[in-house]
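S.K.: Requesting a structural model of the entry that follows:
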Amino acid sequence: MRKLYLFSFFIISLGLLLSACSQNDDNSMTKVKVAEVTRSIFYAPQYVALEQGFFEEEGLDVELQTIAGGDKVMTSLLSDNSHIGLVGSETSIYVKARGAEDPVINFAQLTQTDGTFLIAREPMDDFTFEDLKDSDFLGQRKGGMPQMVGEYVLKQQGIDPENDLNLIQNIDFANIASSFSSGTGDYVQLFEPTASQFVKDGAGHIVASFGEESGKVPYTVFMAKQSYLDENEETAKKFTKAVYKAQQFVKNNSAEEIAEIVQPYFEDTDLELLESSVDRYKSQLSFAENPILDEEEWNNLKNIMDESGELPEDIPYDDLVNSQIAEEVISE
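M.R.: This is a model prediction of the structure:
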């Protein structure tokens, strides 16, 4: 009986010890709150980093929330409700131009092209941008990256968005696809996997890629306030290291495998559609292969913003980009 009691005491004590160790391990993890501007397969490397445990390997407990709208992500960052934002670099320029004393700094790039595709209602094997003239074009929110890149590409192709077509911009981002489905517009600008869903359903046909037409640009970037980076430099470096691991994983693995990994973030989307979406983005090099945002991409962004009349101030690369963190991660 005494032996049984001692054995039971040992088991209980061991359980308490293991529990305490587990709690210590949890307490040693650094909490990082990330706000993404939308839930999109375009951000596949981020979800790979989460699902494959790359952040945990770096001692980071990442809490991801989706906050629709670049302005809302910026508000979350500036009010310290989030530590890191995943959003277009143009938002950091807007904040800086408004005189922010604690500017938002771009430190790790995730996507390097536009992620939208031009969808037509009917198949158009011989499509040219001239076909857009006099059409109803269902675009994106004014001042946002999708719309600015869309207008930039149209102008590069000799199309004046204001005079050559009827540009529709009064529909919220979340309702653009359903509006096209219900009959609004002859053409629409959509992200994946919605674009592939339209093709599968016979509701639309992909006729052009804005990512292929516009060149490299810091389309979606991880960013944080300067004060956060100053106070949490090691955390930012670990975060960037996890992102880089995921970028290399996406580069070196099949669209099928990536789609299976990220499917928990897109439960209502067919796996086959996710795979085709990932494959489309991989084939046009939309996923950045490393987290460095270079100066040429920054200047291309400003050219696109300037062309659309949305560049509030010509802010130098060094003012809003910290490339040192990513460079150190890659060199290790």
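
S.K.: use CA for all of it now, contacts and neighbours both
M.R.: Noted.

S.K.: can you map out the strands along the protein?
M.R.: With DSSP state E as the criterion, the chain has strands at 30-36, 60-66, 84-87, 104-111, 116-120, 136-138, 166-168, 187-191, 205-209, 220-225.

S.K.: Quick check: buried residues in the third one?
M.R.: Of the residues in strand 84-87, 84-87 count as buried by neighbour count, 16 or more other C-alpha atoms under 10 Å.

S.K.: which residues sit against that strand?
M.R.: 32-37, 70, 73-74, 77, 219-225 (C-alpha atoms under 8 Å, 6 or more residues apart in numbering).

S.K.: Next: the longest one.
M.R.: Here strand 104-111 makes contact (C-alpha under 8 Å, 6+ apart) with 42-43, 45-46, 89, 92, 95-96, 218-226, 240, 243, 247, 286-288, 290-293, 320-323, 325-326.

S.K.: that older thread, need the buried residues of strand 84-87 in a markdown table (columns: distance to Tyr152).
M.R.: Converted to a markdown table, the buried residues of strand 84-87 look like this (distance: C-alpha to C-alpha, whole Å):
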| residue | distance to Tyr152 |
| --- | --- |
| Ile84 | 29 |
| Gly85 | 25 |
| Leu86 | 23 |
| Val87 | 19 |
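
S.K.: from the residues you listed, which is closest to Ser308?
M.R.: Relative to Ser308, the closest of the buried residues of strand 84-87 is Val87; by C-alpha to C-alpha it sits at 19.0 Å.

S.K.: Please generate a structure for the following sequence too, so the two can be compared:
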Amino acid sequence: MGRPRLLLVLLLLLSLTLAAGAIIIKRFSQPQPETNIIRLMEGPHSVYHLPHYIALALGFFKEQGLEVVLENTANEQTLLPALAGERADVVLVGLEEAIYSRADGSMDDVMAFAALTRRDSHFLLARKAKDSFEWAGLKEKTVITGWPESIETVLLEGLLRQNNIAPYREVTLYTNIPASLRIGAFSAGSGDFIILAEPQASMVENAGVGRVVVSLGKEAGPLPATVYVARTDFIRKNPVALQRFTNAVYKAQLWLAHHSTREAARVVGPYLRDMNENLLLRAIERYRAQETWATNPVIDPERFNYLMDLLDQSREVARRIPPEQIINNQFAQKAVETVQYVPEKEKPRWFQRLKI
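M.R.: Model prediction:
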């Protein structure tokens, strides 16, 4: 092959290589289309997540053009690792879990973008309940509670301190009993008190083993207890999808405010098949009475700081996390400004909309 022809071939190969490279660069430099599928993960099904199931059951996510694929895990400790491993796009967790992951550096790119609940879910049950409850009655007693870092134990310790009772010194806290064994241990005679959420609290009452004497959520006051969390990279790439997701959550919160306990139970029943109707109604009513569910998805920075104070006092958190490092309220605030819900009974009928 002559030199001119060889040179021509080389120039042609070089041109093809440059063209292919330009196509690849262009493809990857262009913004990728946003997802319309959200992989949502939560722990075991819980009545505490009620508005979340309302949004799924009534098609509020589909109204927003989203397909939400819900996956449940056996325990909540696997949720943030699933987010880190990109096996989920959004997880529903206790805010304290997100704070712990930020504080210890195990996952420093998580952001909470919407609140589902505004009070904790746990209750203090007594084996031998008196007519009126006083915190001083816990002195020299024993309480079966969660792990030391669990939100129920953190709140219990904080409430004890607020009532001038020293945790672990003036009252014994059993924090090493696995969750699956706590009711059994209490039923067998261990502990004077036990901390439980619904429906377990009602189940223990129905069995005559104990009685609810105080709500930790009511005593501790409002705080952003359960939140939706995503990684900062996913939020940056999918702002429209997350806005639609938050809109649907807010619409479910509005729906709940306009409907009865029985209506809510009927809607979420398929998601809570392990609860009979009476147990479900009782649990929903107990949570509604103390305003457990958030009325909108905005995460209050002041109440975040209150939770941060409780975690600090418990010495379970490595360092304080400022709210701006872990809270992104842009989607929640826009949802509150734009989303409306009109109950069916208040919607005008077709002939009322006619202008005659």
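
S.K.: overall similarity of the pair, as a TM-score.
M.R.: Structural agreement between the two chains, given as a TM-score (TM-score structural alignment, normalised by the length of the first structure), stands at 0.88; 305 aligned residues with a C-alpha RMSD of 1.7 Å.

S.K.: Can you point out the buried residues in stretch 289-302 of the second structure?
M.R.: 290-301.

S.K.: For it, grab the matching residue range in the first structure.
M.R.: Counting by TM-score structural alignment, stretch 289-302 of the second structure falls onto residues 283-296 of the first structure.

S.K.: Need the distance between the two termini of the matching stretch.
M.R.: 22 Å (C-alpha to C-alpha, to the nearest Å).

S.K.: My read is that Ala246 of the first structure contacts Glu51, right?
M.R.: No - assessed by C-alpha atoms under 8 Å, Ala246 of the first structure is found out of contact with Glu51, at 9.8 Å.

S.K.: neighbour count winner among these two?
M.R.: Neighbours were counted for Ala246 of the first structure and for Glu51 using other C-alpha atoms under 10 Å; Ala246 has more, 27 against 17.

S.K.: What residue in the first structure is paired with Leu124 of the second structure?
M.R.: Using TM-score structural alignment, Leu124 of the second structure sits opposite Leu118 in the first structure.

S.K.: residues contacting its match?
M.R.: 187-190, 206-210.

S.K.: All the helices of the stretch 151-300 of the first structure, residue numbers only.
M.R.: 176-181, 194-201, 210-214, 226-231, 233-252, 255-262, 271-283, 295-307 (DSSP state H, counting those that start in this stretch).

S.K.: how many neighbours does the equivalent of Val32 of the first structure over in the second structure have?
M.R.: The alignment partner of Val32 of the first structure in the second structure, by TM-score structural alignment, is Ile38. Neighbour count of Ile38 of the second structure, defined by other C-alpha under 10 Å: 18.

S.K.: my guess is Ile38 of the second structure meets Gln64, correct?
M.R.: No - in this structure Ile38 of the second structure lies outside contact range of Gln64 using C-alpha under 8 Å: 11.9 Å.

S.K.: do you know how far Phe54 of the first structure is from Thr30 of the first structure?
M.R.: Taking C-alpha to C-alpha, one finds Phe54 of the first structure at 14 Å from Thr30 of the first structure.

S.K.: and those two? which has more neighbours close in?
M.R.: A direct count of neighbours by other C-alpha under 10 Å for Phe54 of the first structure and Thr30 places Phe54 higher, at 21 against 15.

S.K.: Name the nearest residue to that one, sequence neighbours excluded.
M.R.: Closest residue to Phe54 of the first structure apart from its sequence neighbours, by C-alpha to C-alpha, 6 or more residues apart in numbering: Ala242 at 5.0 Å.

S.K.: Aligned counterpart of that neighbour in the second structure, please.
M.R.: By TM-score structural alignment, Ala242 of the first structure lines up with Ala248.

S.K.: what does Gly143 of the first structure give?
M.R.: Using TM-score structural alignment, Gly143 of the first structure pairs with Glu149 in the second structure.

S.K.: With Gly88 of the first structure instead?
M.R.: Gly88 of the first structure maps onto Gly94 in the second structure, by TM-score structural alignment.

S.K.: wait, what's in contact with its match?
M.R.: Applying C-alpha under 8 Å, 6+ apart, the residues near Gly94 of the second structure are 151, 225-227.

S.K.: Please repeat the previous calculation with a cut-off of 10 Å.
M.R.: If a contact means C-alpha atoms under 10 Å, 6 or more residues apart in numbering, then Gly94 of the second structure has 76, 115-117, 120, 150-151, 224-229 as its contacts.

S.K.: what's the single longest helix in the second structure?
M.R.: helix 3-29 (DSSP state H).
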